[in-house]
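Novice: sequence and predicted structure, then a few things I'm wondering about:
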Amino acid sequence: MESPGSEAARKRMRPYMEEEEDEAGAQIEEKEESEINIAGSEEMELNVSNIMEKIENFTQRVSELLESGKTMFKELSNEFEERLIMIHKEQIEKWQEEIKELRTLDASNEEANIVLHNAQYLLKHTHID
């Protein structure tokens, strides 16, 4: 039979040994999780790499669209400027032609006015005689 002291010592040792076994089990589980995380990390890194490639491709597309848009707007701007200058020139030419016609009409009216004035003068003076 065991002595009461040895039984107490055994009871004290059991929790200590159980803790060691628990710690050993936990370490084994951590190693297994670590191996899973490493495998997961490689997969994650591949996914991250794919996303980074998508970002790079998208950035490249945006850059190309910006350059294309700038070129298009520059061409449109040049065409707009040329067309607006042409419209201005055509309108100025029309107004200058109107001015020329008005001056011709005014000169013609002045000549007609002089002829009428002379006719009035002649009619007044012939009537008096």
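Specialist: Ah, there it is.
Novice: CA atoms for contacts and neighbours, from now on please.
Specialist: Noted.
Novice: where's residue 70 relative to residue 8, distance?
Specialist: In this view, residue 70 and residue 8 are 88 Å apart by Cα to Cα, to the nearest Å.
Novice: again but with residue 128, I slipped
Specialist: Note on residue 128: its distance to residue 8, by Cα to Cα, is 166 Å.
Novice: with residue 69 instead?
Specialist: Residue 69 is 87 Å from residue 8, where distance means Cα to Cα.
Novice: can you check residue 121 too?
Specialist: 157 Å.
Novice: this is the other structure I want to compare:
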Amino acid sequence: MENAESESTRKRMKPDEGEGVMIESEMDQKEEFEGIVAGSEEVELAIAHILEKIERFTQLVSESLESGKTMFQKISDEFEERMIMVHKEQIEKWQEEIRELRMLDASNEDANVVLHNARHVFQNANLDS
């Protein structure tokens, strides 16, 4: 009898399809309790009340897990979007820096050409004098 009680109170868990959550179905609960000799009506009502609590709690856990998954997915999507935006902004800054360096280099090259021409003019002027 004691072994039968421990067998009946031991919960059999199975994965809930789609959620990967281990829950005990009502059918499994009924199968476990069918093996026990039926007790008084009061005990049966108490058992039914406990089974209802189990079902409500299981539903609450399932809803909480689904809510958590949705929240984490939203946060993950927002994080991904922000990281992409940060990357894009940094690349644009560096590309602007490259454009400025090229403009500065072109300006320096132009100034170098003017200075080089001015040296030639002064050297030619000194040679002519």
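Specialist: Noted; the coordinates are in hand. Just so we're clear, the structure is a prediction, and the values are computed from it rather than from any experiment.
Novice: what would you report as the TM-score here?
Specialist: The TM-score (TM-score structural alignment, normalised by the length of structure 1) is 0.62; 91 aligned residues with a Cα RMSD of 2.0 Å.
Novice: re earlier: between residue 128 and residue 8 of structure 1, who's got more neighbours?
Specialist: residue 8 (10 against 7; other Cα atoms under 10 Å).
Novice: and the most centrally placed residue in structure 1, what helix or strand is that in?
Specialist: For structure 1, the residue sitting closest to the mean C-alpha position, by Cα atoms, centre = their mean, is residue 66 at 7.4 Å. Applying DSSP states H and E as the criterion places residue 66 of structure 1 in helix 4-128.
Novice: how much space between residue 68 of structure 2 and residue 109 of structure 2?
Specialist: Counting by Cα to Cα, the gap from residue 68 of structure 2 to residue 109 of structure 2 is 61 Å.
Novice: over to residue 5 of structure 2?
Specialist: Distance, residue 5 of structure 2 to residue 109 of structure 2, by Cα to Cα: 94 Å.
Novice: next, residue 8 of structure 2: secondary structure please.
Specialist: Three-state call for residue 8 of structure 2 (DSSP: H, G, I helix; E, B strand; the rest coil): helix.
Novice: report the contact partners of the nearest residue to it once chain neighbours are set aside.
Specialist: Nearest residue to residue 8 of structure 2 in three dimensions, chain neighbours excluded: residue 32, at 5.0 Å (Cα to Cα, 6 or more residues apart in numbering). Contact partners of residue 32 of structure 2, counting by Cα atoms under 8 Å, 6 or more residues apart in numbering, are 7, 8, 9.
Novice: which SSE is the nearest residue in space to the last one that is not next to it in sequence in?
Specialist: Nearest residue to residue 9 of structure 2 in three dimensions, chain neighbours excluded: residue 32, at 7.6 Å (Cα to Cα, 6+ apart). Applying DSSP H and E as the criterion places residue 32 of structure 2 in helix 26-34.
Novice: where does that helix end up in structure 1?
Specialist: Helix 26-34 of structure 2 corresponds to no residues in structure 1, going by TM-score structural alignment.
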